[in-house]
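[1] have a look at this fold, sequence not included:
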C-alpha cells in the first residue's frame, strides 16, 4: 500500500508521495504518521545506498549552477513573478481537501494586475540574478571556519541554522528551492560573523575586571 505504484521511469519527485491526492500519509493523524515513519525507516534500511543517492541528487540541485523546474513546473512557477494573474492553484492539499475548500474557507483572496514594462523587468531579473549554487557553497565554507574557533559561537549558530534548513528537507522529504532562501540568509550571517575582525574592545571582554586592572610587570633593564 505504501510503495509507489508507477513504473520507475514514470515516477514524480519524492515529495509527490506525501502531497499527492490519495497518498496514504496525506492525512494528519497518528495512524498515518506511525505508518509513514515505519515505512520510511524500513525503506532506508533495505535500500541505504538508494536513499543516499536520493539525498545526493538533492545536494546537486542545491549547489548546481542552474535552476530547474523541480519538483515540477506547476510548483516552481509559483515561486516566480508570473506572466499573468493566476487564481488559487488546483493541486490537492493535505487532509485530502482540494484548493476549492481553501477558497470556501478563507475567500478568494486579493486580486492583482500586472503592469509593464516593470513586470517584464522583474521577470528578466529573476531569470539571471540569483545566488548560484557554487556561490552558496563558498558562503557556507566561509561560515564553516567558525566551527573551528570557539570565540565565534554566534557564527557557528547561524551556520548550523543554514545547514539544517538545507539538509533536513533532503533527509526527510525532498529538495525544494523555497528552503534555499532562508538558508542563504543564515549562511551569509555566519560568513560575515566568521570572517570579521575582532576589535580590541571585544578582545578583552572575556577577562575579569581584576585581570584588566592588574599592573603589567616592568621589563628588566
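    Everything's here; your move. No experiment lies behind these values; they were computed from the predicted model shown.

[2] C-alpha from now on. contacts and neighbour counts both.
    Fine.

[3] in three-state terms, label residue 198 for me.
    Recorded secondary structure, residue 198: coil (DSSP: H, G, I helix; E, B strand; the rest coil).

[4] mind listing what's buried in the helix or strand encompassing residue 181?
    For residue 181, the element it lies in under DSSP states H and E is helix 180-195. Using 16 or more other C-alpha atoms under 10 Å as the test for burial, helix 180-195 gives 180, 183, 184, 186, 187, 188, 189, 190, 191, 193, 194.

[5] tell me the spacing between the closest residue to the last one other than its chain neighbours and residue 13.
    What it means is residue 194. Of all residues not flanking residue 194 in the chain, residue 146 sits nearest, at 5.0 Å (C-alpha to C-alpha, 6 or more residues apart in numbering). Noted for residue 146: a distance of 35 Å to residue 13, by C-alpha to C-alpha, to the nearest Å.

[6] more neighbours, these two?
    residue 146 (23 against 14; other C-alpha atoms under 10 Å).

[7] the more buried one contacts residue 156, doesn't it?
    Yes. Counting by C-alpha atoms under 8 Å, residue 156 is a contact partner of residue 146 at 5.4 Å.

[8] which neighbours do those two have in common?
    190, 194 (C-alpha atoms under 8 Å, 6 or more residues apart in numbering).

[9] ok, the residue most central in space within the chain - contacts?
    With distances taken as C-alpha atoms, centre = their mean, the residue of the chain nearest its centroid is residue 179 (2.2 Å). The neighbours of residue 179, taking C-alpha under 8 Å, 6+ apart as the test, are 165, 166.

[10] put this beside the first:
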C-alpha cells in the first residue's frame, strides 16, 4: 500500500511540477509580505470604515458591507494578521482554481496551465492587494470561484449554477460592480436550459434580498449600500452646464475650471460638493449625474473609456499623472496612526484595538520588506501584457467557445465599468488579471465541443465505476 502511494505521489509531482514550482514562488512572496509588513496595510479611511462596520455589525450606508461580514467572521481570532493570511490563501486559491479548470477543460500541458496561473501567483500588486485591508481581494476570489464553477463542465448543472450565482451574490454585496456579472452569467448559462437559470437566479436573489432586508433594518429603506456621489464625481470631469442647463437647485454642483480628478470632487475643499448640505447630497448628486449622462452620453462614454485604456500602459499611472501609485505598492515607510477620526467617531488605533486588543499600525520589518520592494519594481503584469492576454481570450470568443466567453466577458466588465461609473484605479484592474488569464488559457487549449462533452461523460463513467468498486 505504501509503495503504491509513493508511486502515485511521484506521478502527481511529475505531472504538476511546473505549477508546484510557481506556487512555491507565490507562497514565498506572500511569506515576505506577512513578515515584512505587520500586521497589514491600510487604506485611509476605507479600511477603517469596513472595520468599524464589522465591530458594530451594521451595513454601511455608502458601500456594501460584505467585506465587513468577512472581517466579523474572522474576528474571533482577534488578530488582523489572520485576516491577511486568509486573504493570501484566497489569492493562492485563485491561482489553483485557474490551473485546475485549465487542466480539466483543455489540452494544455502542465507547464502551459501553470503559465496561465503565474500572473496571479507572481504579480507584486496582487500580493499587495491581498495584504491590504480592503474588499477587492475577497471580491476577486468570489468572482473567480463563481466563474470556475460555471466553466467546470461543458454544460453547468442546476446545482453548479446555483452555487456559482450564490457566490456572485456574495461578490455583489462586497462590491456592487458584481451586479452586472450576475446578469452576464444568467444570460450565458441560458443555453444550459431553464433549470440552471432558475437555480442561479434564486440563489443570487436570496443573497441580495437578505442583504437588502438587513440594510433596511439599519437605514429604513431597501438597498445594498452605495452613493450617488461617486457617479456625480465621474460626471464632473466632462459635465458642461451650458449644455445641461440644470435647474438652480442643481446648478450649485456645476464644475469650475480647472477641472479636478474625479475622486478629488468628493474630498477636495475646492469641490462644489462642499456647498451642499449633507442631507441633500445623495438626492442632488444623483439628479445631477443623471442629467449629465442624458445630456452628454457620448462625453460620458468617451471619458470613461479613455481612462480605462490607462490599464494598458507600460508604466502604472497615478491618476491623473504618471508614476508609482503609492497607495497600492509595498512602501518604504508607513506613517503611524494619527489621532484623526477614522470612522464612526473612533481613531484607527481605537478601531484596531477593539478588533484585536492592540494597535494594528503597520510595522515595516527589514530585510523582508526591502526584498519585496525590490521585486515589485518589475514583478507585475504590465499593461501591454494584459492587452495581449485579453486579445488571446477575444480570439476564443470569436471562435464561439462558450467556456471562454464567460471569463472574458467578466474581465471586460470589471475593466471598463469602474472608470465609467467612478474613476480609473489600478486597484480595480488587479481583479481583471485572473479572469483574463483563465479566458486566454481556455481559448488556446480548449477542446472541440464534442470532445469536451465526451471527456466529461468519460469522467462521470469512471467516477461511477470507482464508487461501485468501493461499494
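    Alright, I've got the coordinates. Just so it is clear, the structure is predicted and the values come from calculations on it, not from any experiment.

[11] need the TM-score between these chains.
    Overlay of the two chains. TM-score (TM-score structural alignment, normalised by the length of structure 1): 0.71; 195 aligned residues with a C-alpha RMSD of 3.6 Å.

[12] can you put the buried residues of helix 180-195 of structure 1 in TSV and add distance to residue 1 of structure 1?
    Shown next, in TSV, are the buried residues of helix 180-195 of structure 1 (distance: C-alpha to C-alpha, whole Å):
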residue	distance to residue 1 of structure 1
180	33
183	35
184	38
186	40
187	40
188	44
189	45
190	44
191	46
193	49
194	49
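
[13] name the helix or strand for the equivalent of residue 418 of structure 2 over in structure 1, please.
    Using TM-score structural alignment, the partner of residue 418 of structure 2 in structure 1 is residue 169. Assigned by DSSP H and E, residue 169 of structure 1 belongs to helix 153-172.

[14] what mean distance separates that helix from the matching residues in structure 2?
    After superposition onto structure 2, helix 153-172 of structure 1 sits on average 1.2 Å from its aligned residues (mean C-alpha distance after the TM-score superposition for structure 1).

[15] and that helix, what does it pack against?
    helix 48-63, helix 133-144, helix 180-195 (3 or more C-alpha pairs under 8 Å, 6 or more residues apart in numbering; DSSP states H and E).

[16] nearest to residue 69 of structure 1, of the ones you listed?
    helix 48-63 (10.4 Å; C-alpha to C-alpha).

[17] residues in contact with stretch 140-157 of structure 1: which ones?
    For stretch 140-157 of structure 1, using C-alpha under 8 Å, 6+ apart, the contacting residues are 159, 187, 188, 189, 190, 191, 192, 193, 194, 195.

[18] what about residue 67 of structure 1, how many residues close to it?
    15.

[19] go on, residue 421 of structure 2?
    Neighbours around residue 421 of structure 2, by other C-alpha under 10 Å: 20.

[20] go on, residue 25 of structure 2?
    Quick note: residue 25 of structure 2 (other C-alpha under 10 Å) scores 15 neighbours.

[21] check the one 5 residues further on too.
    By other C-alpha under 10 Å, 28 other residues sit near residue 30 of structure 2.

[22] and if you look at residue 42 of structure 1?
    12.

[23] matching it against structure 2, which residue comes up?
    By TM-score structural alignment, residue 42 of structure 1 lines up with residue 291.

[24] surely that match meets residue 241?
    No. Taking C-alpha under 8 Å as the definition, residue 291 of structure 2 is not a contact partner of residue 241, at 9.8 Å.

[25] the match of residue 42 of structure 1: which element?
    helix 278-295.

[26] mind giving me the packing neighbours of that helix?
    Taking 3+ C-alpha pairs under 8 Å, 6+ apart as the contact cut, helix 278-295 of structure 2 packs with helix 228-235, helix 241-244, helix 248-251.

[27] what's the most buried one of those helices?
    Of all these, helix 228-235 has the most neighbours on average by mean count of other C-alpha atoms under 10 Å, namely a mean of 25.
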